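Peer 1: Provided below are the primary sequence and the corresponding predicted coordinates.
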Amino acid sequence: MVRQMTEMLKGVLEGIVLAIIAARPAYGYEITAALRERGFADIAEGTVYALLVRIEQRGYVDVEKVPSEKGPPRKVFALNASGRARLDEFWETWGFLAERLEHLREEEE
């Protein structure tokens, strides 16, 4: 089951991270902590950071460097209009898939 969960998460992790950032701007560690608080404990920090690089490159977030008390400045990610559109598309797709899967499960019972 763990392998199947990992494979499924790969397909939706971008939307999950965008949803977290939509709630409030955050830096990488905060996003990872928010994922863990929501039960996604097995997602590696490296996976989250690689995803943040991709969503920044795709123009879904605005990034601000904020001074840190410990070490270099932190990159704080804030959802922009393009990211909001992408997140809206994610939720629409998620709703479509969830509805179809629920019908399929009901047919099986």
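Peer 2: Yep, that arrived. Numbers count the residues shown, from 1 in each chain.
Peer 1: make it CA atoms for all contacts and neighbour counts henceforth
Peer 2: OK.
Peer 1: against which helices or strands is the longest helix along the chain packed?
Peer 2: The single longest helix within the chain, with elements called by DSSP state H, is helix 81-108. In this structure, helix 81-108 packs against helix 2-23, with contacts taken as 3 or more Cα pairs under 8 Å, 6 or more residues apart in numbering; DSSP states H and E.
Peer 1: then this one, side by side with the first:
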Amino acid sequence: MKPKYEQQMKKGVLEMLVLQLLTEKEKYGYQLICELKEKSGGMFLLKEGTLYPILYRMEGDGLVVSRWSQPKGKEVSKKYYQLEEEGRDTLEELKELWQTFSGNVDSILGSRAGAEDGCT
């Protein structure tokens, strides 16, 4: 697949996927990057420079809140993100939109060539 097409398709679903991962429990950025990679079979291989602006934007929109962990021993402090109620509501809206969107795309992709289109 051409990288520019793949990149555009991924861009449209990243917020929804991050919100979904945060429904399970609070997570820090690198943990989200690893889970996206693992659960997508490597398709969603993000760099920090891609994920963190999404997290900052979602935090600014009130979808998530963040907190810094207290370092233990030689551990460094990590910034954890947690889903807010507004984020849960937005995720449900995004899921509904995705179902409608993907269903319509599938309908077009699965349509027979030369079939009546209903327009005259």
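Peer 2: Sure thing, it's come through. Since this is a predicted model, take the numbers as computed values, not measurements.
Peer 1: TM between them?
Peer 2: Structural agreement between the two chains, given as a TM-score (TM-score structural alignment, normalised by the length of structure 1), stands at 0.89; 108 aligned residues with a Cα RMSD of 1.5 Å.
Peer 1: can you get me a residue count around the nearest residue to Gly28 of structure 1 once chain neighbours are set aside?
Peer 2: Closest residue in space to Gly28 of structure 1, ignoring its immediate chain neighbours: Tyr49 at 6.4 Å, by Cα to Cα, 6 or more residues apart in numbering. Tyr49 of structure 1 has 16 neighbouring residues, counting by other Cα atoms under 10 Å.
Peer 1: just the element for the aligned partner of Tyr49 of structure 1 in structure 2, please.
Peer 2: Tyr49 of structure 1 is assigned Tyr52 in structure 2 as its aligned equivalent, the criterion being TM-score structural alignment. Remark: Tyr52 of structure 2 resides in helix 48-60, with elements defined by DSSP states H and E.
Peer 1: which residue numbers in structure 1 go with the next helix or strand after that helix?
Peer 2: Toward the C-terminus, helix 48-60 of structure 2 is succeeded by strand 64-68 as the next helix or strand (DSSP H and E). Residues 61-65 of structure 1 are where strand 64-68 of structure 2 aligns, with TM-score structural alignment as the criterion.
Peer 1: for the most centrally placed residue in structure 1, what are its contacts?
Peer 2: In structure 1, the C-alpha nearest the mean C-alpha coordinate belongs to Val17, at 1.6 Å (Cα atoms, centre = their mean). The contact partners of Val17 of structure 1, by Cα atoms under 8 Å, 6 or more residues apart in numbering, come to Ile31, Leu35.
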